[in-house]
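Q: Pasted the sequence and its predicted model underneath.
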Amino acid sequence: MSIPELGYRAGQFFQKKTEKRSKRNVLSGAKDWCEIFRRSLDASLSNKSCFTIPAGYLKEFQQYTTFSFFTFQIDVDKPIDWHLDISSGKKFPLIFSKDIDIRSDKYGSAKVVWEINRLQFLLPIAIKYRGSKDKRDLQLFTDILQSWIAGNSYLLGVNWYSNIEVNIRLIVWYYCWQVLFTMEEVRNNKDFVSFATDIWLPAIYEHCVYSYANPSKYSSANNHLIAEYSGLFIASCCWDFNASKKWRAYAAKGLEKQIQAQHSPNGINKEEAAEYIQFITDFFLLPFSVGRQHNYIFSGEYENRLKAIFEYIYALMDIKKGYCKYGDEDDGKVLITSADPHSNNFFSLLASASVILKDNRFKSFAGGDFDLKNWLLWGENGRKIFDALKTDRRLRPSSLYDEGHFIFRKEDTSTPVREIYLHFDAAPLGFLSIAAHGHADALSIALHLDGIPFITDVGTYTYHTEEQWRNYFVSTLAHNTVCIDYKNQALHAGPTMWLNHYKVTVEKIHKDENIEAVAASHNGYLRSGCKHTRKVSFFRNEDKFLIEDHIAVFKGEHEIVLPWHLSPGIEVLKVSDNAYELRSEACDRFCTLICDIPLNTVSGQTDPVLGWYSPSFMQKTPTRALIGTIKNKGLKEIIIKSTININ
């Protein structure tokens, strides 16, 4: 930890002590709620067009009563215990928030509690009321929000622990406010106006104060910091508190800086967590849209980096809009604008890209769906731009990024389009000194055929609970790369903390009409006396991959482990001790994996853990893994060649 960060952490410690001792009333900073409400309402009415929602969008939510997340559901029309972990039955205490232990199982999973307390189901309820005009829907919205505010006094309880959660609520509340107060029925509803003025608006102010006073810095300045700027910017555009202009300038400056700092020039997010890309991109996209609605225009550099992010998303997706799930994933979304809990937000982002950039490639690939989220962002004018773009499906080439993400791709002109997709990960471990959401997956690969995963990244499953499983899913052994002595390529020091980061070096990139090849190495095993180099070659005319692993041994005896993790549902036919045929009922093609060393099949093993897959957060299922092992026995170099023939 650097000296400046030590100073920052010390400041946090003393701030915590002061907050706990004083229990200050932050509401003293804003006194005239009626005047603030009036000014804020005027700002909402200036953007009425985006929130005059067409009937077609409203129908989807007319039966909305259930909020689904992870493996759970809650009935939104029943009382909610805001501090209960419904996965374990344990409950977080109603004490000073920053004293609460969220990094163990003591009170259960904070992640589960927070998912409910983001209050994302309030927006579907507001949209439902907009369609139904049924006062019972508006009363349900009021009751839920009033219950939350009453049960979560400022700085008390786990829901004031994390600033990202505070800011997601701010963003959700912004869209709820806009959807409701652009309705004449709501503006004329004295009871609701009184509730909004006397109860909701002060809670919004408390959230803004907390957001500004508790920034994530140094090793914590990852997607959390982006969310904090995003929530505060959006809030300060809508609600005209005395400090709003200062907050907006501060947040806008932070967003401008972080969109550059946390993405490469090619738009690749440095957290090294693929699913997080859609989550993080919304934290930049929503302020971009809200800014336009409130006459604030971000810089050209900001828009250009957004464009680069969209281009990377376009390259990362396979033809069925799947992707290699490198790094952490937790199903996080900023807004819920679909009744389908499994809706693909990457589709929505590409539709936004179509509108912003007026580029039909994104519309054509995303399938031509201008969803409700995009209506809330761009309104009728955005819909007209989108509809005017012609669909023109183009074949995408391989995308070989110097930053370390190499997407080998071959698409053809058949109907439907067929695709060979292999992702080779030669990127850094993650972002900043703790690489919180990275996995030890240097030089790992994933193979999809016609949008069906065959050789796969195994996912995430959990963060702070079930330590054994967290340790497995982030481990080198759980990825399709060489693992030496069953050790990780870096030191896993905590659920979201890596130390002794490895360095990946891209040795060579070759590309011609028939052969594409990348060679890369990492130094994660130098402390054990070894170095791993992998070369991936794609022979396009033969539909074949050659994967060559070179392990240089400088000292000692070592066990070299080469795992191949297969997606659930992949059927395995053993052709010989070192050759397996891999098939899927969902795909009319298959592949044959041939390896220099014998392979053994493992599935659902628990001691030690091996042969598991997590399709979604807090979900896991057994799957097959083909495991090859070899010892160097005094040799200074081990070379393992593996061939994947696609038929």
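A: Happy to help now that I have it.
Q: make it CA atoms for all contacts and neighbour counts henceforth
A: Fine.
Q: How about residues contacting the helix or strand harbouring N645?
A: Per DSSP states H and E: N645 is located in strand 637-646. Residues outside strand 637-646 that contact it (Cα atoms under 8 Å, 6 or more residues apart in numbering): 543-553, 589-597, 632.
Q: Likewise for stretch 285-304?
A: 43, 46-47, 230, 233-234, 237-238, 252, 256, 259-260, 306, 377-378.
Q: Three-state assignment for E19, please.
A: With DSSP: H, G, I helix; E, B strand; the rest coil as the basis, E19 sits in helix.
Q: Next up, the contacts around it.
A: Neighbours of E19 in contact, by Cα under 8 Å, 6+ apart: none.
Q: Check the spacing between it and I95 real quick.
A: 13 Å (Cα to Cα, to the nearest Å).
Q: before we move on, back to that, how far off centre is the strand holding N645?
A: 33 Å (Cα atoms, centre = their mean, to the nearest Å).
Q: Separate out the buried members of the contacts of stretch 285-304.
A: Buried by 16 or more other Cα atoms under 10 Å: 43, 47, 230, 233-234, 237-238, 252, 256, 259-260, 306, 377-378, out of the contacts of stretch 285-304.
Q: buried residues in stretch 552-572?
A: Those would be 552-553, 557-558, 560-568, 570-572, for stretch 552-572 by 16+ other Cα under 10 Å.
Q: Relative to A315, how far out is the residue nearest to the spatial centre of the chain?
A: Closest to where the C-alpha atoms of the chain average out (Cα atoms, centre = their mean) is Y276, at 1.8 Å. From Y276 across to A315, the span is 16 Å (Cα to Cα).
Q: residue boundaries of the strands in the stretch 1-150 of the chain?
A: All strands of the stretch 1-150 of the chain, identified by DSSP state E, counting those that start in this stretch, fall at 66-69, 72-75.
Q: Alongside the first one, take a look at this:
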Amino acid sequence: MAQHSGDNDEITGGLAKVTWLANRLASMSPSEIAFRCNEQFKRSVSRRVLPNFARAVTGPLDAMPEIPGMLERLHSFAEHGTGIEPLHRDWRRIGEQMRRGRFKALGITWPDRAGPPLWHLDPSTKTSWPDQTYCFDIAYRYAPERGDVKLVFELNRLQYLQPIAAAAALGNDKDLASVVVRHIDSWISANPPFRGVNWVSGIELALRVVSLLVVVTLIGDKTKLSAFTAEFRQRLHSCLAAHGYWLARFPSRFSSANNHRIAEAGALYMLGRLVPSLRNAKAWARNGKRVLEEELSLQFHNDGVGAEQSPTYSAFTLEWLLLGAVIGDRVGDKWSNASWHRMVQAGNHLRALTDCNGHQPLIGDDDESRVLYSRPGPEPYVNTVMGYLSTAARRPDLAPPKVEPHLGHAFFGKPEPSPRSTYDYAAFPAGGYTSVRDWREGVENLWVMDHGPLGYLSIAAHGHADALAIWLHIAGRPVLVDGGTYTYSSDVTWREHFRSTVAHNTLTIGGVSSSLSTGAFNWSERAECYLLNSVEDKEHWLIEAEHDGYEAHFGYRHRRRLERIGDDGVQLTDSLHGEGVPEQIEIGFLVAPDLDIHRTADGWQIMEQDKRLLSIAHTGRLHGWVEQALEKPKRGWHSPIFGERLPAQRLIFTGRMGAGDEAIFNLSTRF
């Protein structure tokens, strides 16, 4: 039975809250500090004064909200789409599991419970987050006694109801539809505005709004399933009004204006366009669209790279924008050509990072967030969103090489796969990546090198200290990989490791990261990267860049050159430039968990069982060896999905280097 942590337990998070606040203040401009002071004043007022949300509904409630075209397209997708039946079976299975109270997310299984879930229970610690405390009084960012709040947030997004509603619609299953209604009704009863942890984060409210709009579309008034009572209609509209009010009152601004800002504005735009009976609907639609189009040009560089320096966060932001733009088109509120152009640029970048099997490097944070939800667990999310873009923008060339059926195809349409089989050198100087799709003897080698910013805004919340890191996929499988994400708040030391430089394929001096973190989503020092040289020649392509992350501490800039030497392979050269003294350096190559590294007479070979994939040779004075699954210090780990950590072999070279010294490695995929 769950233990309930009372309101007095919030004291335990006091020190962590003070530390977090101090780090955030250091990242704030004077304008932001003034904004935060006003925000705190509004929070104090809202603790005591709440609107009557029943009165916020001004129009008739005869018609429930509806996402235009989604129900009709779902039935068309089911009738004509290929591969839909296994997906439909999965949707029914999710419904049956939830009938029995079984829920799993982020690698964690909730305790079985008949009926609706315990909305505030942390499944890992078996403790509950406060459900009656004013939301902004809850120290949720670091509360190890309760676990990572992301788990409770995941459940309360209500996204699992989307596939259940789809299964009910396709099967004309009134019992399954009633499960959806009971869960929504239970959530509304258990989460009065603005009490409990489920009201504290705007992005969580925004994702919940989409879930509610999707499910009432799929089991709503146009179906034979609708059994919405007058009382339920009123409760749902009041709930949506409360969500819209809170999102509009407490927007993410300044250093917080990342994907959260997009999500909040996206939800307000959808409420404004799809729920006109809400008192502030017109203002929400107008302001939501303005923010979305403004932020689109800020959160994607002019070469299409997402400013948060994470392909999955780029996809998440892009999904919100596409939802808004397509809904706008369908209700007669078209978006600008400039907005569509920037979204297409974003698609070009994501496509350049995608190998022939639809994998992208794990760059920056990835916490499996998505807007439209089809199945629990990991999915090829970036591919899914590229598919949305290809149909919405009528750009079939931006579709991924492989397409899996998804509930989102009921809204956007299902794209045709678009494989790429030619050489492609794609440089993104503003966003800071270069990818090379290099074909050798009919095998795709996808090389990616970082030379960009740490992340977005002053806190760079989802960036990693991966300056000048490289990634390599061979024949559509990851070989040289990023450490991944693993956790946000449940363990400070693991969060720090997976963001650190040693978890990435680059050079470290003295065990110090190129950028220094202060908390789970903040940095005290940030490396700046500079692209020095870029050559596209198919047989002699070149990427050369440097960063200043070690200049203040060691007097050096780290320079890296990655170049194709014809059929002889790819040469990687690391060098230090400056006026420091010789320092102990470390250059690492982390390989995917199911691969092995073997020592040979000529160097090192990375193997997949008996198949040779990559050889790495170094003829200099650095000493090399393999490490794996170390705890002290943390080394040799890979997190393929949020919440999962696997041992992975890491080839490491160490020694001393000084000004002008070079470490040269020959990398070959020919055997």
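A: All right, it came through fine. This structure is a prediction, so every number in the text was calculated from the model and none was measured.
Q: can you redo the strands of the stretch 1-150 of structure 1 as CSV with distance to N344 of structure 1 and mean neighbour count?
A: Formatted as CSV, the strands of the stretch 1-150 of structure 1 follow (distance: least, Cα to Cα, whole Å; neighbours: other Cα atoms under 10 Å):
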stretch, distance to N344 of structure 1, mean neighbour count
strand 66-69, 14, 17
strand 72-75, 19, 12
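Q: closest one to Q489 of structure 1 among those?
A: strand 66-69 (32.5 Å; Cα to Cα).
Q: Run through who's touching the closest one.
A: By Cα under 8 Å, 6+ apart, strand 66-69 of structure 1 touches 73-76, 115, 121, 341.
Q: want to throw those into JSON lines with distance to Q139 of structure 1?
A: Below are the contacts of strand 66-69 of structure 1 laid out as JSON lines (distance: Cα to Cα, whole Å):
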{"residue": "Q73", "distance to Q139 of structure 1": "21"}
{"residue": "I74", "distance to Q139 of structure 1": "18"}
{"residue": "D75", "distance to Q139 of structure 1": "16"}
{"residue": "V76", "distance to Q139 of structure 1": "12"}
{"residue": "E115", "distance to Q139 of structure 1": "23"}
{"residue": "F121", "distance to Q139 of structure 1": "14"}
{"residue": "P341", "distance to Q139 of structure 1": "24"}
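Q: Assign I297 of structure 1 to helix, strand or coil.
A: Under the three-state scheme (three-state DSSP), I297 of structure 1 adopts coil.
Q: In structure 2, what residue corresponds to it?
A: In structure 2, the residue paired with I297 of structure 1 according to TM-score structural alignment is K334.
Q: what does I3 of structure 1 give?
A: Under the alignment (TM-score structural alignment), I3 of structure 1 maps onto P30.
Q: A436 of structure 1 too?
A: Aligned by TM-score structural alignment, A436 of structure 1 pairs with A461 of structure 2.
Q: picking up where we left off before, what span of structure 2 is the strand holding N645 of structure 1 aligned with?
A: Mapped onto structure 2 using TM-score structural alignment, strand 637-646 of structure 1 covers residues 660-669.
Q: Check stretch 145-160 of structure 1 too.
A: Taking TM-score structural alignment, stretch 145-160 of structure 1 hits residues 184-199 over in structure 2.
Q: before we move on, back to that, name the nearest of the contacts of strand 66-69 of structure 1 relative to A30 of structure 1.
A: Nearest to A30 of structure 1 among the contacts of strand 66-69 of structure 1, with distances taken as Cα to Cα, is F121, at 28.3 Å.
Q: how much space between the closest one and T505 of structure 1?
A: Distance from F121 of structure 1 to T505 of structure 1, by Cα to Cα: 45 Å.
Q: neighbour-wise, which of these two wins?
A: Applying other Cα atoms under 10 Å to F121 of structure 1 and T505 shows that F121 carries more neighbours, namely 23 against 17.
Q: Skipping adjacent residues, who's closest to the more buried one in space?
A: F67 (6.3 Å; Cα to Cα, 6 or more residues apart in numbering).
Q: Q619 of structure 1: how many residues sit nearby?
A: Q619 of structure 1: 14 surrounding residues under other Cα under 10 Å.
Q: just to revisit the earlier point, counterpart of the residue nearest to the centre of structure 1 in structure 2?
A: Matched by TM-score structural alignment, Y276 of structure 1 corresponds to Y313 in structure 2.
Q: does its match really touch D366, like I thought?
A: Yes: at 6.9 Å, Y313 of structure 2 counts as touching D366 under the criterion of Cα atoms under 8 Å.
Q: And C237 of structure 1, what's its match in structure 2?
A: Using TM-score structural alignment, C237 of structure 1 sits opposite R273 in structure 2.
Q: so what's that match up against?
A: Contacts for R273 of structure 2 (Cα under 8 Å, 6+ apart) come out as 281-282, 285, 328, 331.
Q: do the same with G231 of structure 1
A: 167-168, 170-171, 211, 283.
Q: what do you get for A517 of structure 1?
A: 508-511, 535-538.
Q: Looking at structure 2, which of those residues hold up?
A: Contacts conserved in structure 2 for these, using both residues aligned by TM-score structural alignment, their matches' Cα atoms under 8 Å: 508-511, 536-538.
Q: okay, these in JSON lines with neighbour count, distance to W200 of structure 1 and secondary structure next?
A: Output for the kept ones among the contacts of A517 of structure 1, formatted as JSON lines (neighbours: other Cα atoms under 10 Å; distance: Cα to Cα, whole Å; DSSP: H, G, I helix; E, B strand; the rest coil):
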{"residue": "K508", "neighbour count": "10", "distance to W200 of structure 1": "58", "secondary structure": "strand"}
{"residue": "I509", "neighbour count": "17", "distance to W200 of structure 1": "56", "secondary structure": "strand"}
{"residue": "H510", "neighbour count": "11", "distance to W200 of structure 1": "59", "secondary structure": "strand"}
{"residue": "K511", "neighbour count": "13", "distance to W200 of structure 1": "58", "secondary structure": "strand"}
{"residue": "V536", "neighbour count": "24", "distance to W200 of structure 1": "56", "secondary structure": "strand"}
{"residue": "S537", "neighbour count": "21", "distance to W200 of structure 1": "59", "secondary structure": "strand"}
{"residue": "F538", "neighbour count": "22", "distance to W200 of structure 1": "58", "secondary structure": "strand"}
